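[1] Pasted the sequence and its predicted model underneath.
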Amino acid sequence: MPRHEALDLAIRLGRQAEAVCRHYLSSGHRAGNYWLVGDVHNTPGRSMFVRLSGPETGKGAAGKWTDACDGSHGDLLDIIREAQGLAAFKDVVAEARRFLALPHPEPAPQQGRGSHSFSAASGSQKAARRLFAMAQPIAGSLVETYLRGRSITSLTGTGALRFHPRCYYRPDGQARPEPRPAMIAAVTDLAGRQTGAHRTWLAPDGSGKAAIATPRRAMGELLGHGVRFGVADDVLAVGEGIETVLSPRQVLPRMPMLAALSAAHLAAVLFPPTLRRLYVLCDRDPAGDRARDSLLARAASLGIEAIALVPVAGDFNDDLRHRGAATLSAALKDVLHPDDRRRFLQG
């Protein structure tokens, strides 16, 4: 098949990227502008992400995918080949053409979860910015109660977090959203522009996360970005969850940190051009291990000194809650670069 015909087929599939994913990667689910799944063989999980919108060709094109576990990537033709177990390219083409000939209903528009007045789709950057703008500072709110319950008591430099008393949560398979209190986090790019938002729905008294199926959800453009605490220059610490990142920040309050929000997104974090040293705050699970290894290797290939910080328990918030700030400080002191020990470590 001529190259231009294959490209045309990939473009046509990209225009229906979500329908392709729902058909061939049915074990996954949509998260903002991405389809998340375990791998190209339709294994359940979140390490592979497929872009659902974007230009027709080139960088960021709709249908482009990356697996954070092994660095593999491709387009929707590759997904069809692997998901169907096809060896010959002519068979991939035939299957793609068969799929394109089928009727595919437009995906239902996602209604806004943060406001009655959302006119933008809930997965858009515009909706994410609007949701964050409608939220309020966390001082004295349920967010502060929730974080203090996780032993996160020093909240200096947490302007990326806000509180929304009635953020809509839509249970899977139900049309009617439920208003619930939530912690709203701004996802920003390297220039500080908000590209998305992350919601953590809370219990009515702030004692923990809400007792719902998916108390954490993200919206907007997440890939490469994150929730930032401080402005990174030559040193940055990155981790998965907001609580994971804020925990070592209790004893490293001046060190810039970033929460990537998932293992897959941790592996894809973009580095500031001035970065010289990267600390990776690990979670003790297989997905976290793979993301750590991928990120450390990518940083090293760019000449960035990369250091893994490994918790004793499952994550650094477990360490903070069960072992205390003094013990956490002592443990970090042993692995920090001497310059950073003097510069950032408190006490």
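    Okay, I see it. What you are looking at is a predicted structure, and each value in this text was computed from that prediction instead of being measured.
[2] only C-alpha atoms for contact and neighbour calcs from this point on.
    Noted.
[3] Show me the longest helix that occurs in the protein.
    helix 286-301 (DSSP state H).
[4] for it, which positions count as buried?
    287-288, 290-296, 299 (16 or more other C-alpha atoms under 10 Å).
[5] which one of those residues is nearest Glu243?
    Gly288 (15.1 Å; C-alpha to C-alpha).
[6] Report the contact partners of that closest one.
    Each residue near Gly288 by C-alpha atoms under 8 Å, 6 or more residues apart in numbering is listed here: 263, 282.
[7] measure it to Gly241 for me?
    According to C-alpha to C-alpha, to the nearest Å, Gly288 stands 11 Å off from Gly241.
[8] second one coming, line it up with the first:
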Amino acid sequence: MNARRSIADLSADLADRAESFCRQYFPEGRKQGNYWQVGDTSGAKGQSLAIRLQAQGGRKAGSWQDFATGEYGDLIDLLKERLGSVTLKETLREARSFLGEAPCPAALRDTRKAERPDASTNKRIARARKLFAAGKPVLGTLAATYLQGRGITRLGPALRYHPRVFLRQGEDDADPPQRAPALLAKITDNRGQVTGCARTYLDPSTGGLAAIESPKRILGQLHGHAIRFWSGSPRSDLIVGEGLENTLSIGTALPEFDLASCLTATHLGLFIPPPGIQRIWIARDNDEAGRNASIRLRNQLELIGIAFGDLVPNMGDFNDDLRAFGKDPLRRSLLKAMKAQGLEIEDG
């Protein structure tokens, strides 16, 4: 095939394979009729973003809209958002790779060198920084109540609380955004720069998640980055997990370890290790998405010479394990798995 074909041609070819495209780049989503629904352009779980799978009523396949933000476009636009801070040239290279026209997809390249975000990404990052800066420490707030209700005691400066964060109820909500309390989590790159803010909307009446579509949402840039929790002592090992609560559940049981939460299985597979790390423990969920993310991250770690080990919960995720079995049994289970994979540690 001619690699110099127009962007419109590439977009049309991606649209012809829209469902395969969605399953490849948005595995956290699900098919609903003629649409693939996912939380946002980062690939988080939810239903705010809808991608049309087949042409219908004069509307093209592959067109999409994020009803929470108003963003829309074709699959080239969506792929660029999904890959994060990459150039249009790299996006087109990834599109051609998906279509079988070229090797070396952008998502698998060595992304440790920081890329310059485009204008729209910079705007979202600025909004994320402003939101997180407006938050306050979580102790004594609804956010602390939420985390403690899930058995989590490992907190840190990466977490804040805000009582009135802008919120749209769902994709069909045409009303002006409301405000709701939310747990905020700071997403950073390996230099410590804030690239995004994760929002977990809460229900004041129950202390749990808000009863809305997609109560967990991401603002800014997540690709390759994470929410980080340091133990206070320099370590060459890092535990990298999926969801925030699952990662903090491990941290509750193993407070001596540094943590990085990637928020989704997709972004777990795209994590960029910080300098100085010699071994990464991949703490995935016990499902197919988690297994696939672990394989993808392991493949990248092998290429750059970083050792790794897998941590898999007994139940669906590590927060399930924490709540079902308690902190001490979870600690023993984790250390047993880590020792079996080469960790040398005395557990007093």
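    Received, thanks. Values in this document were obtained by computation on a predicted structure and should not be read as measured data.
[9] which part of the second structure lines up with the longest helix of the first structure?
    Per the alignment by TM-score structural alignment, helix 286-301 of the first structure matches residues 288-303 in the second structure.
[10] again, but for stretch 99-106 of the first structure
    By TM-score structural alignment, stretch 99-106 of the first structure lines up with nothing in the second structure.
[11] what comes up buried for the helix or strand hosting Arg127 of the second structure?
    Here Arg127 of the second structure, judged by DSSP states H and E, is contained in helix 119-134. Of all the residues in helix 119-134 of the second structure, those buried under the rule 16+ other C-alpha under 10 Å are 121-122, 124-129, 131-132.
[12] mean distance, the match of helix 286-301 of the first structure to its aligned residues in the first structure?
    With mean C-alpha distance after the TM-score superposition for the first structure, stretch 288-303 of the second structure departs from the first structure by a mean of 1.4 Å once superposed.
[13] Please state the offset of that stretch from the chain centre?
    Distance of stretch 288-303 of the second structure from its chain centroid, counting by C-alpha atoms, centre = their mean, to the nearest Å, is 14 Å.
[14] now stretch 248-264 of the first structure
    14 Å.
[15] How about stretch 92-100 of the second structure?
    Using C-alpha atoms, centre = their mean, the offset of stretch 92-100 of the second structure from its chain centre is 23 Å.
[16] now swap in stretch 4-21 of the first structure and tell me
    Using C-alpha atoms, centre = their mean, the offset of stretch 4-21 of the first structure from its chain centre is 25 Å.
[17] Matching Phe257 of the second structure against the first structure, which residue comes up?
    Under TM-score structural alignment, Phe257 of the second structure pairs with Met255 in the first structure.
[18] Could you count how many residues lie near its match?
    19 (other C-alpha atoms under 10 Å).
[19] what about it, which SS state?
    coil (DSSP: H, G, I helix; E, B strand; the rest coil).
[20] Quickly note the distance from the nearest residue in space to it that is not next to it in sequence to Thr274 of the first structure.
    What sits nearest to Met255 of the first structure in space, not counting adjacent residues and going by C-alpha to C-alpha, 6 or more residues apart in numbering, is Phe344, at 5.8 Å. Noted for Phe344 of the first structure: a distance of 18 Å to Thr274 of the first structure, by C-alpha to C-alpha.
[21] more neighbours, the two?
    Phe344 (16 against 11).
[22] so how many other residues sit close to Ala160 of the first structure?
    Neighbour tally, Ala160 of the first structure, other C-alpha under 10 Å: 19.
[23] Was I right to think it contacts Ala185?
    Yes: counting by C-alpha atoms under 8 Å, Ala160 of the first structure touches Ala185, with 5.6 Å between them.
[24] Which neighbours do these two have in common?
    Residues touching both Ala160 of the first structure and Ala185 by C-alpha under 8 Å, 6+ apart: Val227.
[25] dump the residue contacts of the spatially most central residue of the first structure.
    The centre of the first structure sits closest to Leu261, judged by C-alpha atoms, centre = their mean, with a distance of 3.9 Å. Each residue near Leu261 of the first structure by C-alpha under 8 Å, 6+ apart is listed here: 226-227, 239-242.
[26] and if we set it to 10 Å?
    When contacts are counted by C-alpha atoms under 10 Å, 6 or more residues apart in numbering, Leu261 of the first structure touches 187, 198, 216-218, 222, 225-227, 239-242, 244-245.
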